[in-house]
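A.B. asks: Fold the following, please.
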Amino acid sequence: MLTQDLDVDSVRQVLEHDGVSYFISKPEEDNGFCVIRTKGQDETAWGTACSTGTGKVVTNQTTGIPEVVTLVTDGYATDDLEEEGWTKIQENLLIR
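C.D. replies: Just a heads-up that it's a prediction; the model follows:
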């Protein structure tokens, strides 16, 4: 998924945590959700991933950012993920 595949009008920043900015958006052509991460001014530390699923929508590991992120849908029970070592940093975002 490249940034030109995103619906740019839907991109919104949801959180900044430990120097990493987290954004969510919709894909340009499909239903679903995307997670985008950037780290400060490091032009090589960014990544995006999209999914059309429900529940645990997408997981992304980005070069230059040590944590893996997962995006979940509203109301998704994250207890199992948290027991596996994921940390909730926002209602819909977890890292480990």
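A.B. asks: all contacts plus neighbour counts: C-alpha atoms, from now on.
C.D. replies: OK.
A.B. asks: Report the secondary structure element holding the residue nearest to the spatial centre of the chain.
C.D. replies: Centroid-nearest residue in the chain, with Cα atoms, centre = their mean: Val35, separated by 3.0 Å. If you go by DSSP states H and E, Val35 is part of strand 33-39.
A.B. asks: Can you pull out the residues in contact with that strand?
C.D. replies: Strand 33-39 has contacts (Cα atoms under 8 Å, 6 or more residues apart in numbering) with 6, 19-27, 45-52, 57-58, 60, 62, 64-65, 71.
A.B. asks: ditto for stretch 86-96
C.D. replies: 15, 17, 67-74, 82, 85.
A.B. asks: right, and the pair among the residues you listed with maximum separation?
C.D. replies: Pairwise distances across these (Cα to Cα) peak at 21.7 Å, for the pair Glu67 and Asp74.
A.B. asks: and those two? which has more neighbours close in?
C.D. replies: Shown here are Glu67 and Asp74; by other Cα atoms under 10 Å, Glu67 has more neighbours (15 against 11).
A.B. asks: Let's compare: structure for the following, please.
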Amino acid sequence: MKSILGDLMKWSSVSLVTASGLALLLLSGCSGQTGITALDRDATPEDALPAFITVPDPANRESARLLATRDGVRYFVAESDDSKTACLAVVPPGEPPNWVMGCGPNTGPGEILETTGAAMSSARLLADDSETEKLEPGWTKVTENILVRDP
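C.D. replies: I've put the predicted structure just below:
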């Protein structure tokens, strides 16, 4: 009897540990946090946001990465310290203040935010692995994470 009870307790402990580990794995996989891979790489001098850009809370200026340049317009991404918010800065050539920066929730695939500035194209920031095969008319894919629509 003692041996059977010991075996049951051993299996119960193993099952409990296995179930707990599986639950943790499933929960972390379902957190909805998709992210933007470019934010994971080391920064280069080109990634630095121009000094004239005011970074809104909760974005971290030091997290900024240059995602793309198209027709002289630079597209930067930055994120909050907890990675739950992503921000897009659209910086056209020329003197400031002809730039725009917006932030949105970085919690899943798809569009994080859309920005539009005066006399500028609109830009959308997308999370990694967003479906861009069927773009809306007028939108152009610049990178995996950036779509633009010219004025």
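A.B. asks: now the strands for structure 1?
C.D. replies: For structure 1, strands defined by DSSP state E occupy the ranges 12-17, 20-25, 33-39, 42-51, 56-62, 65-72, 87-90, 93-95.
A.B. asks: Kindly provide the distance from the aligned residue in structure 2 for Trp86 of structure 1 to Glu114 of structure 2.
C.D. replies: Matched to structure 2 by TM-score structural alignment, Trp86 of structure 1 sits across from Trp139. Plainly put, Trp139 of structure 2 is 12 Å away from Glu114 of structure 2 if you go by Cα to Cα, to the nearest Å.
A.B. asks: next one: Ala19 of structure 2
C.D. replies: As judged by Cα to Cα, Ala19 of structure 2 and Glu114 of structure 2 stand 41 Å apart.
A.B. asks: Check Thr18 of structure 2 too.
C.D. replies: On the measure of Cα to Cα, Thr18 of structure 2 and Glu114 of structure 2 end up 43 Å apart.
A.B. asks: Comparing those two, which residue is more hemmed in?
C.D. replies: Between Thr18 of structure 2 and Glu114, counted using other Cα under 10 Å, Glu114 has the larger neighbour count: 19 against 12.
A.B. asks: Show the contacting residues for whatever residue of structure 2 lines up with Val69 of structure 1.
C.D. replies: Aligned counterpart of Val69 of structure 1 in structure 2: Ala123 (TM-score structural alignment). Residues near Ala123 of structure 2 by Cα under 8 Å, 6+ apart: 90, 114-116, 146-149.
A.B. asks: any idea how far the residue of structure 1 most remote from its centre lies from Gln90 of structure 1?
C.D. replies: Residue distances from the centre of structure 1 (Cα atoms, centre = their mean) peak at Glu83, which lies 19.7 Å from the mean C-alpha position. Taking Cα to Cα as the measure, Glu83 of structure 1 falls 17 Å from Gln90 of structure 1.
A.B. asks: got it, and Arg12 of structure 1?
C.D. replies: In terms of Cα to Cα, Arg12 of structure 1 sits 14 Å off from Gln90 of structure 1.
A.B. asks: What of Asp79 of structure 1?
C.D. replies: In terms of Cα to Cα, Asp79 of structure 1 sits 14 Å off from Gln90 of structure 1.
A.B. asks: before we move on, what about Lys39 of structure 1?
C.D. replies: Applying Cα to Cα, the value for Lys39 of structure 1 to Gln90 of structure 1 is 17 Å.
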